[in-house]
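Engineer: Please find the sequence and the predicted model below.
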Amino acid sequence: MYFYDKPYDFYQIRQVIETEFFSEREFLNPITSTPTFLILKEPKIKNVEDAFDSILEQFADLNLLPFLRTPTLLELDMLGEAAEKGKYYSLLIVPKPQEEIQPENIKLNIILFVCTLISVFFAAWLYFIFLGADPLNMNTQFNSIFKLLPILIGYGLSILSILGLHELGHMAACRMHKTRTSWPYFIPLPMPPLGTMGAIIKQKGLVKNRNELFDIGLFGPLVGFLVTCIVLSVGLYLTEPITTADYVTFMNILYPYLPRELVELWVLVLLTTPQLPLMPIFYILDPIFFPGTITYNFYARSVAPILLPDVIIFFHPLAFAAWVGLLLTALNMLPFGQLDGGHVSRAVFGDVGFTINISGIPRRIELYKIIGLISLGIIFYISPVFGFIVLVLSRGISHPGPLNDVSPISKKRKFFFFIFLTIIALSFPLGTLWVFF
């Protein structure tokens, strides 16, 4: 539903535009049926960003929204022979969507948060019992729920802190740029080892420019990654290596009728079985917390991994919570659709692309879409399940972009883009999850 329900007044629209820009041609777009103005790239006095902000405020009084874009070939054809590539911007005018400002109902947010809390605890309980807990320090505690409960609470709160602060980072960026947004919607996934697929927020306002879009996409992963690093460091600090002899002795106590040789063979099979792949940041922190060892797989380390190692390391639950946080952060940072990485990619590359002819019809292919398709292939390589989930959550490969899509991001944001890429590199699992998902 829109405020604007009357014919477009081209004269009034042109008056607003020409307060800041030189308008060369105006027409009704044959595809979108919206007023389109071809304007010179150089504004009259201000820079492009300030000039656009000025007309944005003026159009708000008319219940209209301007979109500043690179002109298409069809739009340039409207100028005929006078068209010079790279000389014009396209300014599309659309009705302003009606903003129904109502008291926010957070009942659904609370219900999903509670469901996710239960889901995370349930998945953690299943995981630590059947898959990956330290047997010497934890298996003896499973007989008592009161001894197990602190472990589950620590794990669950770590996961929810990583995800919750990630979304609060997005909210902070939105509030900084005066863009309305919802509270986080957590997504429960009652299956080990994750327990959740993260959280999302609903953005209720339009993004003005690429700087704002970049900030909204970056702040969440940046905050989430910093929290994850803290959780990971604490988890690795609490992780205690177990000698293989103690582990084999413990397994002999649990299974007294099995020969020791068979138990040792079982331990060797355990250590050579495919495990959840680690992220590069684990390998970076290994020498700090476990000097003298090399990473072998998710559970065990050894200087001679082909043989039965002298020391086995079972990660503390907080370290595994950090692994889950890193995985969800890495997936969300891939530059696809409207994921966080999609926002950043769209902000950095804009609508840069090239045009190809398909059956005589010119089709424009943007660079961010090509990068997005490559990212989607990587996601499906890691896990087809995650690939389908990403397709649903990202709402397709396209991204609408900000209102002003021609002003590039600032220099300091280009620096933060390299930080963004570094976080992806440190968080991405070095292997596939096909065995597990």
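Structural biologist: The structure has been received and is ready for your questions.
Engineer: Going by C-alpha atoms from here, please, whenever you check contacts or count neighbours.
Structural biologist: Noted.
Engineer: who does the strand or helix carrying Leu271 touch, helix- and strand-wise?
Structural biologist: Following DSSP states H and E, one finds Leu271 within helix 260-272. Helix 260-272 makes packing contacts with helix 244-254 when contacts are defined by 3 or more CA pairs under 8 Å, 6 or more residues apart in numbering; DSSP states H and E.
Engineer: Would you mark the buried spots in whichever strand in the chain runs longest?
Structural biologist: Across the chain, the longest stretch assigned as strand under DSSP state E is strand 88-95. Residues 88-95 are the ones in strand 88-95 that count as buried (16 or more other CA atoms under 10 Å).
Engineer: among those, which two are most distant?
Structural biologist: Pairwise distances across the buried residues of strand 88-95 peak at 23.0 Å for Tyr88 and Pro95 (criterion: CA to CA).
Engineer: tell me the helices in the stretch 151-300 of the chain, going along the chain?
Structural biologist: 210-238, 244-254, 260-272, 280-289 (DSSP state H, counting those that start in this stretch).
Engineer: which of the ones you listed is buried the deepest?
Structural biologist: helix 210-238 (a mean of 22; mean count of other CA atoms under 10 Å).
Engineer: and that helix, how far from the chain's centre?
Structural biologist: 11 Å (CA atoms, centre = their mean, to the nearest Å).
Engineer: angle of that helix against helix 280-289?
Structural biologist: Inter-element angle recorded for helix 210-238 and helix 280-289: 40 degrees (by axes from the mean of the first three to the mean of the last three CA atoms, to 10 degrees).
Engineer: centroid residue for this protein?
Structural biologist: Note on the chain: the residue nearest the mean C-alpha position is Asn332, at 2.2 Å, using CA atoms, centre = their mean.
Engineer: want to compare, so here's the second one:
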Amino acid sequence: MSDEQLPQPPSDNIIIVQPSDYQTEVNDYSPQRPSHPVPVRVPRSRVPLILFVLTCLSTLIVGGYHQPFVPTPNGFLNLYAFIQHVGWSTFLTHGISYAGPVMLILLSHEMGHYLQSKRYHIPATRPLFIPMPISPFGTMGAVILQRGGVANRKQMFDIAVSGPLAGLVFAIPFAYWGVLNAKVVTVIKQAGSYSYGEPLILQWMISLVHGPLAENQEVQLNPMLFAGWVGIFITALNLLPIGQLDGGHILYTMIGKPANLIARLFLTFGVIYMIYIDEFGYSLLILLLVFFGITHPPTADDSVPVGPKRIIIGCLTLAFFVIGFTVTPIIFH
């Protein structure tokens, strides 16, 4: 895409253009400028790289430590004592076996959004990772920030759907590889212990590989399986058809304004169900969704058709929410 060109003077003349004359020329030709937005260069900074490195370190520590890490003096002493007990080799092996796959899943997800934004010349930041060593995952995921009101309906669909699909390209194989190498153990649930809920897709993998399990049997998590679980969980969470989440973008670009009604009904049902089962693990997410907006704003041009092929891809992508979401991700005993 090129800018509108002003008429050029004859090659054998040299014309000195004063600032006032240039302004007149620009004003005279402004009606012929393209109506679509001109790409804007996003300022570069070191923040994305710093956050990426910190998130790599955060996930490595959580993966090697097998539990959340609180960066306090006592926390560092406990971490050092743990490493001395298991050895640096074991700690780093487990840490990298988790951090590598989970960072690849998150990076591919965000790069799916980012590269599509670049393809359509939509201003966007590079992926911003969120280190969170105090969480069981070592991270709160990653985001890219885009300028609103620039992408049209079809462009918004492509940007939104590319993230989940790119992430699942790695999340599902990692999860399956983890299941293949996981041990089936007999579990005696003790007070204060916890386990992770299994979405339908993981239940299918476990049944396929290990067959039906007894009531007191579980598949023991290994770093690769846990990374796949995190990737599947975060992808499904992003496919909630609400607001600015990937699922909200996809649904709005598929059906338009009725998506806002579905978003309100979906969130209302979710709150009622949480109260009914007395499970409030998603309370913070709901507050954030309400704060940032449940409804989806119009795109730059809602009249652009997305076509039947994209509708099918969108439906299949949103359907992953059903098999990838976990109502109770962490089960306390």
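Structural biologist: Done, it's in. All figures in this text were calculated on a predicted structure; none of them were measured in a lab.
Engineer: between the helices of the stretch 151-300 of structure 1, which gets nearest to Pro188 of structure 1?
Structural biologist: Closest to Pro188 of structure 1 of the helices of the stretch 151-300 of structure 1 is helix 210-238 (CA to CA; 18.2 Å).
Engineer: what stretch of structure 2 does the closest one fall on?
Structural biologist: Using TM-score structural alignment, helix 210-238 of structure 1 corresponds to residues 153-181 of structure 2.
Engineer: what about Thr355 of structure 1, which helix or strand?
Structural biologist: Assigned by DSSP H and E, Thr355 of structure 1 falls within strand 353-358.
Engineer: who does that strand touch, helix- and strand-wise?
Structural biologist: In this structure, strand 353-358 of structure 1 packs against strand 361-366, with contacts taken as 3+ CA pairs under 8 Å, 6+ apart.
Engineer: Give me the next element, helix or strand, following the strand it packs on.
Structural biologist: Heading C-terminal from strand 361-366 of structure 1 (DSSP H and E), you reach helix 367-382.
Engineer: buried ones in that following helix?
Structural biologist: Buried, per 16+ other CA under 10 Å, within helix 367-382 of structure 1: 367-369, 371-372, 375-376, 378-380, 382.
Engineer: the inter-axis angle of the helix or strand that it is followed by versus helix 367-382?
Structural biologist: Later in the chain than helix 367-382 of structure 1, the nearest helix or strand by DSSP H and E is helix 384-394. On the basis of the same axes, to 10 degrees, helix 384-394 of structure 1 is oriented at 150 degrees to helix 367-382.
Engineer: quick one on the thing from earlier: now do the helix holding Leu271 of structure 1 and helix 244-254, the angle between them.
Structural biologist: Counting by the same axes, to 10 degrees, helix 260-272 of structure 1 lies at 120 degrees to helix 244-254.
Engineer: Centre of the chain to helix 260-272 of structure 1, how far?
Structural biologist: 39 Å.
Engineer: Let's have the buried residues of helix 367-382 of structure 1 in a markdown table, adding distance to Arg395 of structure 1.
Structural biologist: As requested, these are exported to a markdown table (distance: CA to CA, whole Å):
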| residue | distance to Arg395 of structure 1 |
| --- | --- |
| Leu367 | 18 |
| Tyr368 | 15 |
| Lys369 | 13 |
| Ile371 | 16 |
| Gly372 | 12 |
| Ser375 | 15 |
| Leu376 | 13 |
| Ile378 | 18 |
| Ile379 | 15 |
| Phe380 | 16 |
| Ile382 | 20 |
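Engineer: surely Ile313 of structure 1 meets Thr239?
Structural biologist: Yes - Ile313 of structure 1 lies in contact with Thr239 (CA atoms under 8 Å); the separation is 7.4 Å.
Engineer: Residues touching the helix or strand just after the longest strand of structure 1, excluding its own?
Structural biologist: Next helix or strand after strand 88-95 of structure 1 toward the C-terminus (DSSP H and E): helix 107-127. The contact list for helix 107-127 of structure 1 (CA atoms under 8 Å, 6 or more residues apart in numbering) reads 133, 152-153, 155-156, 159-160, 183-196.
Engineer: out of those residues, which are inside strands?
Structural biologist: Going by DSSP E, the strands hold 185-189, 195-196 from those.
Engineer: Buried ones from those residues, can you make that a ChimeraX selection?
Structural biologist: Of those, the buried ones can be selected in ChimeraX as follows, counting by 16+ other CA under 10 Å:
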select :185,186,187,188,189,195,196
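Engineer: sorry, back to before: quick one: the strand holding Thr355 of structure 1 to helix 367-382, angle?
Structural biologist: Comparing the axes of strand 353-358 of structure 1 and helix 367-382 via the same axes, to 10 degrees yields an angle of 80 degrees.
Engineer: Figure out how far strand 353-358 of structure 1 is from the centre of its chain.
Structural biologist: 29 Å.
Engineer: And the residue nearest to the centre of structure 1? What does it align with in structure 2?
Structural biologist: Matched across to structure 2, Asn332 of structure 1 falls on Asn238, judged by TM-score structural alignment.
Engineer: is it true that that match touches Gly247?
Structural biologist: Yes - in terms of CA under 8 Å, Asn238 of structure 2 counts as a neighbour of Gly247; the distance is 6.2 Å.
Engineer: From Leu213 of structure 1, how far off is the equivalent of Arg310 of structure 2 over in structure 1?
Structural biologist: Using TM-score structural alignment, the partner of Arg310 of structure 2 in structure 1 is Arg413. Applying CA to CA, to the nearest Å, the value for Arg413 of structure 1 to Leu213 of structure 1 is 11 Å.
Engineer: just checking, Phe233 of structure 2 touches Ile323?
Structural biologist: No - using CA under 8 Å, Phe233 of structure 2 is not in contact with Ile323, being 10.0 Å away.
Engineer: more crowded one of these two?
Structural biologist: Remark: of Phe233 of structure 2 and Ile323, Phe233 carries more neighbours, 22 against 17, as counted by other CA atoms under 10 Å.
Engineer: got the contact list for Lys414 of structure 1?
Structural biologist: Residues counted as contacts of Lys414 of structure 1 (CA under 8 Å, 6+ apart) are Val348.
Engineer: Quickly find the element holding it.
Structural biologist: Lys414 of structure 1 belongs to helix 411-427, assigned by DSSP H and E.
Engineer: What of Phe226 of structure 2?
Structural biologist: Here Phe226 of structure 2 is assigned to helix 223-238, by DSSP H and E.
Engineer: how much does that helix stray from structure 1?
Structural biologist: Taken over the aligned residues, the distance from helix 223-238 of structure 2 to structure 1 averages 1.1 Å (mean CA distance after the TM-score superposition for structure 1).
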